[in-house]
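Colleague: Sequence first, then the predicted structure:
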Amino acid sequence: MYFLFAPPETLGDGVLLAWLAFWTVAARLTFTFFIIPWNAIAAEFSDDYVERTSIITYRYMVGWAGGLAFTFFTWSFLFPNTEEYPAGQLNPEYYSTFGLIVCGLCILWALVSAYGTRKEIAYLQQPVNPTPPFSLKRAFDEVILALKSANFRLIFVIFLMFSGLAGVGGVFDIYMNTYFWEFTPDELRWFVLAVFGAIAAFATVPALQRLIDKHTLLQWFLAAYMVLAIMKVCFRFWDVWPENGDPMLLYLLVIHASAMTYLITTCGIMFGSMMADLMDEQELATGRRQEGVFSSAISLSAKATSSLGLVIGGFLLDYVISFPTRAALGSVDDQTLFLLAFNDGVAIPALFFIPIFLMSKMTMTRSRLVEIQLALAERRQLSLAQSKKLSQDAIRNFSRD
């Protein structure tokens, strides 16, 4: 990860592209070895419909706390403004230090998270039948088996689109904040106050989830997220927001970011909790839980489409928006800024309509999960009874011999 932010200065364009491609793939591949089991294990901590949501909520809570603390630290200390770079985030000299710190924190947090779950190993579900050895054919068969689940196919496609759209939007963030809204690092650091939106999500999700099914809640909140994302830029086009440089603009956009954070955090929690429910459904249908397969498929879709989103975002910047390279503050013309804002704030968010529509096709409900878990409990008891009987028969036969 460090090498992504600290390429040698002497590299030409072609070699630089190869450098970035190699280290991007390497970083994502190594992270995959952690994130797949990290996601898969969540489904094994509880069988309860509501408690699963609480577990995912705690995960998000810790993630938000660490992420926002680092964001505040970054904008406050890592990207100071200078005379040459009034917007410190445009100074290339700071990024090698940024990359080193990010790399160290990722390694540390992965180790802490893995070590902290060791005591739960004894309580995790164990396979009743022997697990067959790994092979490429078996891996392929497992993926095909997982994709036979209609609900999982829907979740897979929904997350595929969501990650792709988020990847495109991520390309535009620094350009929007720097050139469209004209925020400095001193102002950007205050967006960490959006953590109050996450806190509100952590506080309200348990109550909401007791009243509303997960996929319905996810659908409603994703729709609200889409509307708020479009309103943010449209309010500038309609002269609703104060002018750039007015302190009130920062206050209002921090409030807006808090609302967006509340919605997207709730969506993320619901998504993680729904994945655990689908694994129960898969076990009933096939006899296999496939936590690892589900997690790896979702992880692959997120990485592949978010990477594709970055490519699409770069294409839009170069060939649709025609954004100038190394542009100074205040030097970008109004037409270019309009195209930047329209793509980031209207065209891309509007495409969230597709995953919102697909979410309405989900069939996993609270009552359906109860039926599934009752059937699984009966099957497990029968399997254990049969295993016990076989063991007793083997002991008796051995005694006779």
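Modeller: It's in.

Colleague: can we go C-alpha only for contacts and neighbour counts from here?
Modeller: OK.

Colleague: where along the stretch 251-400 of the chain do the helices fall?
Modeller: Taking DSSP state H, counting those that start in this stretch as the test, the helices found in the stretch 251-400 of the chain are 291-315, 334-342, 348-350, 353-359, 366-400.

Colleague: The first one: how far from the chain's middle?
Modeller: Here the centre of helix 291-315 is set off from its chain's centre by 10 Å, with C-alpha atoms, centre = their mean, to the nearest Å.

Colleague: What helices and strands are in contact with it?
Modeller: When contacts are defined as 3 or more C-alpha pairs under 8 Å, 6 or more residues apart in numbering; DSSP states H and E, helix 291-315 sits against helix 13-40, helix 136-147, helix 150-175, helix 247-286.

Colleague: Minimum distance to residue 359: which of those has it?
Modeller: helix 150-175 (7.4 Å; C-alpha to C-alpha).

Colleague: would a markdown table of the helices and strands packed on helix 291-315 with mean neighbour count be doable?
Modeller: Output for these, formatted as a markdown table (neighbours: other C-alpha atoms under 10 Å):
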| stretch | mean neighbour count |
| --- | --- |
| helix 13-40 | 14 |
| helix 136-147 | 13 |
| helix 150-175 | 20 |
| helix 247-286 | 20 |
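
Colleague: among the ones you listed, which is nearest residue 187?
Modeller: Among the helices and strands packed on helix 291-315, the nearest to residue 187 by C-alpha to C-alpha is helix 247-286 (7.4 Å).

Colleague: Point out the one among the helices and strands packed on helix 291-315 that comes closest to residue 215.
Modeller: With distances scored as C-alpha to C-alpha, the stretch of the helices and strands packed on helix 291-315 nearest to residue 215 is helix 247-286 (7.4 Å).

Colleague: let's bring in a second model and compare:
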Amino acid sequence: MKEARSPNLPGRTECAAYALPALPLAALALPLYVIVPTFYSDVVGLPLAAVGVVLLAIRVFDAFADPLFGWLADRFSSRLGRRRGFFLLSLPLTAASAFMLFWPPGDAGLGYLGFWGALVSVGYTWTVLPYTAWGAELSDDYKRRSVIAAWRESATLVGTLLAIGLPFAIGLQTHDGVNGLAVVAVLVAVCLPLAGMVAALAVPEPIDRSTRNLRFSESLGFIGRNDAFLRLIVAFLLNGLANAIPATLFLYFVSDRLGSPELRGPFLFLYFLSAIAGVPLATLSARRLGKHRAWCLAMVLACLVFSLAGFLDHGDLYAFGAICIVTGILLGFDLVLPPAIQADVIDNDTAASGAQRSGFYFGAWSLATKLSLAGAVGMVFPLLSMVGFEPGDAANGTSALGALAILYAWLPILPKAVAIGLMWNFPIGEVEQQELRRRIADG
């Protein structure tokens, strides 16, 4: 394995090797949140309400696990390195539990779903936090951090496309024998450990810049005093909420507002496929404009383009396809730039606290992601109920379908606009980040 170092410019081979595990991790994440609930209720035959309760309990537990695993990721030590070592230890649990959850036996019940679902949740959190912290520490260079994030998020998008395409192409009608979700189970179980080993062998362990260890309570205190991080995470949470609202309503909008339920899968695939094209554009824009300004301009354009969806009605499929392409490209900016800015914000903490705590910061980051998803569900479903919208009901009137369009296209503009305001004059750019690195190097 490569010796620990902190390169300013990791090459393409190292970036590609680091990105590999993101593909099976994405193939795990999307089915966990999108396909598993429907599969266990419709195919396995478990009561829908009970499945919902079990998965909700798992997600609440998982949210509390994020900061704990982030803290542990920063305190772990082994001859393999704290990032690579903690990451490698998690892979057997994550791969095996995903296989068991995605390919259940014929007599699987709620206990089976709860047990393996909880282990997948723990394993995924354990794997992702040291993995993202590893990437944040791979380079000290302001611009190169965007490149590293771009490699990882490109692999994430490929894994997402596989997770969308395989289950529906192969079929999910039965869990006797091989089905689409079982193929994803094999993909994750085989590819995640292999990709993790390749990354650990090819990618260096960054030097730990910590000069002291902090107790859990001290870690919280320094986070609370990191104004740049608080500003970033609020903007990230609001932008995540803005993205989660249409994601929650996407299936209903295509089925009921546009009247084309058969195109839900193709439109979703088109959206994520377009995001792959957005990744290099995000990197180029960040290099020329700075990361926070490039992200802000992408959010402004997303608001303008996505607002047009509110005017679409039954049969406006080409227009919606165009919106999917443009907003998908802009999704690439949302995926690449915020975590690259997060790496700079962690420098701010390291310079102040003397402890390099990327794991703890990405634990808070993961928690914000889950809160935005939960907030979207908690907001839009009651509002839809208030206006009398019923999914798949041909009796939905003009007012109900109009309310669906407003919630889908225009409600997300409000939180996104606040996020733009928070990030436009963000206090850490390239010059400020270089000064932070000098302070850290001087100890």
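Modeller: On my side now, so go ahead. Here the structure is a predicted model, which is why all the values come from computation and not from measurement.

Colleague: circling back: do you know which of the helices and strands packed on helix 291-315 of the first structure lies nearest residue 96 of the first structure?
Modeller: Among these, the nearest to residue 96 of the first structure by C-alpha to C-alpha is helix 13-40 (13.8 Å).

Colleague: so what does the closest one touch, helix or strand wise?
Modeller: On a contact count with 3+ C-alpha pairs under 8 Å, 6+ apart, helix 13-40 of the first structure meets helix 2-5, helix 291-315.

Colleague: quick one: the counterpart of residue 152 of the first structure in the second structure and residue 299 of the second structure, what's the gap?
Modeller: If you follow residue 152 of the first structure across to the second structure using TM-score structural alignment, you land on residue 229. Remark: distance between residue 229 of the second structure and residue 299 of the second structure (C-alpha to C-alpha, to the nearest Å) = 19 Å.

Colleague: thinking again about what came up before, most tightly packed of the helices and strands packed on helix 13-40 of the first structure?
Modeller: Mean neighbours per residue, mean count of other C-alpha atoms under 10 Å, is largest over these for helix 291-315, with a mean of 20.

Colleague: Give me the mean deviation of it from the second structure.
Modeller: For helix 291-315 of the first structure, the mean deviation from the second structure after alignment is 1.5 Å (mean C-alpha distance after the TM-score superposition for the first structure).

Colleague: State the distance from the residue nearest the centre of the second structure to residue 197 of the second structure.
Modeller: For the second structure, the residue nearest the mean C-alpha position is residue 369 (7.0 Å; C-alpha atoms, centre = their mean). Note on residue 369 of the second structure: its distance to residue 197 of the second structure, by C-alpha to C-alpha, is 27 Å.

Colleague: Check residue 39 of the second structure too.
Modeller: 31 Å.

Colleague: try residue 417 of the second structure
Modeller: 42 Å.

Colleague: What of residue 282 of the second structure?
Modeller: As judged by C-alpha to C-alpha, residue 282 of the second structure and residue 197 of the second structure stand 29 Å apart.

Colleague: between those two, who's got more neighbours?
Modeller: Ranked by neighbour count (other C-alpha atoms under 10 Å), residue 282 of the second structure and residue 197 place residue 282 first, with 26 against 20.

Colleague: That one: what's it in contact with?
Modeller: 294-295, 332-333, 336-337 (C-alpha atoms under 8 Å, 6 or more residues apart in numbering).

Colleague: Aligned to it, what sits in the first structure?
Modeller: Counting by TM-score structural alignment, residue 282 of the second structure lines up with residue 205 in the first structure.

Colleague: again with residue 54 of the second structure
Modeller: Residue pairing (TM-score structural alignment): residue 54 of the second structure is matched to residue 19 of the first structure.

Colleague: can you count the residues close to the closest residue to its match other than its chain neighbours?
Modeller: In space, and not counting its chain neighbours, residue 19 of the first structure is closest to residue 7: 7.5 Å by C-alpha to C-alpha, 6 or more residues apart in numbering. For residue 7 of the first structure, the neighbour count with other C-alpha under 10 Å is 14.

Colleague: For residue 7 of the first structure, which three-state class applies?
Modeller: Three-state assignment for residue 7 of the first structure (DSSP: H, G, I helix; E, B strand; the rest coil): coil.

Colleague: same check, this time on residue 140 of the second structure
Modeller: Secondary structure, three-state DSSP: residue 140 of the second structure is coil.

Colleague: Just give me the match in the first structure for it.
Modeller: Looks like residue 140 of the second structure aligns to residue 47 there (TM-score structural alignment).

Colleague: tell me the contacts of its match?
Modeller: For residue 47 of the first structure, the contact set (C-alpha under 8 Å, 6+ apart) comprises residue 373.

Colleague: again with residue 71 of the first structure
Modeller: When contacts are counted by C-alpha under 8 Å, 6+ apart, residue 71 of the first structure touches 189, 192.

Colleague: and what of residue 219 of the first structure?
Modeller: Residue 219 of the first structure is in contact with 356, 359-360, counting by C-alpha under 8 Å, 6+ apart.

Colleague: Give the aligned equivalent of it in the second structure.
Modeller: Under the alignment (TM-score structural alignment), residue 219 of the first structure maps onto residue 296 of the second structure.

Colleague: same question, residue 299 of the first structure
Modeller: Aligning on TM-score structural alignment places residue 299 of the first structure opposite residue 366 in the second structure.

Colleague: Next: residue 233 of the first structure.
Modeller: In the second structure, residue 233 of the first structure lines up with residue 310, judged by TM-score structural alignment.

Colleague: So what's the residue count around that match?
Modeller: 18.

Colleague: swap in residue 432 of the second structure?
Modeller: Number of residues near residue 432 of the second structure (other C-alpha under 10 Å) recorded here: 13.
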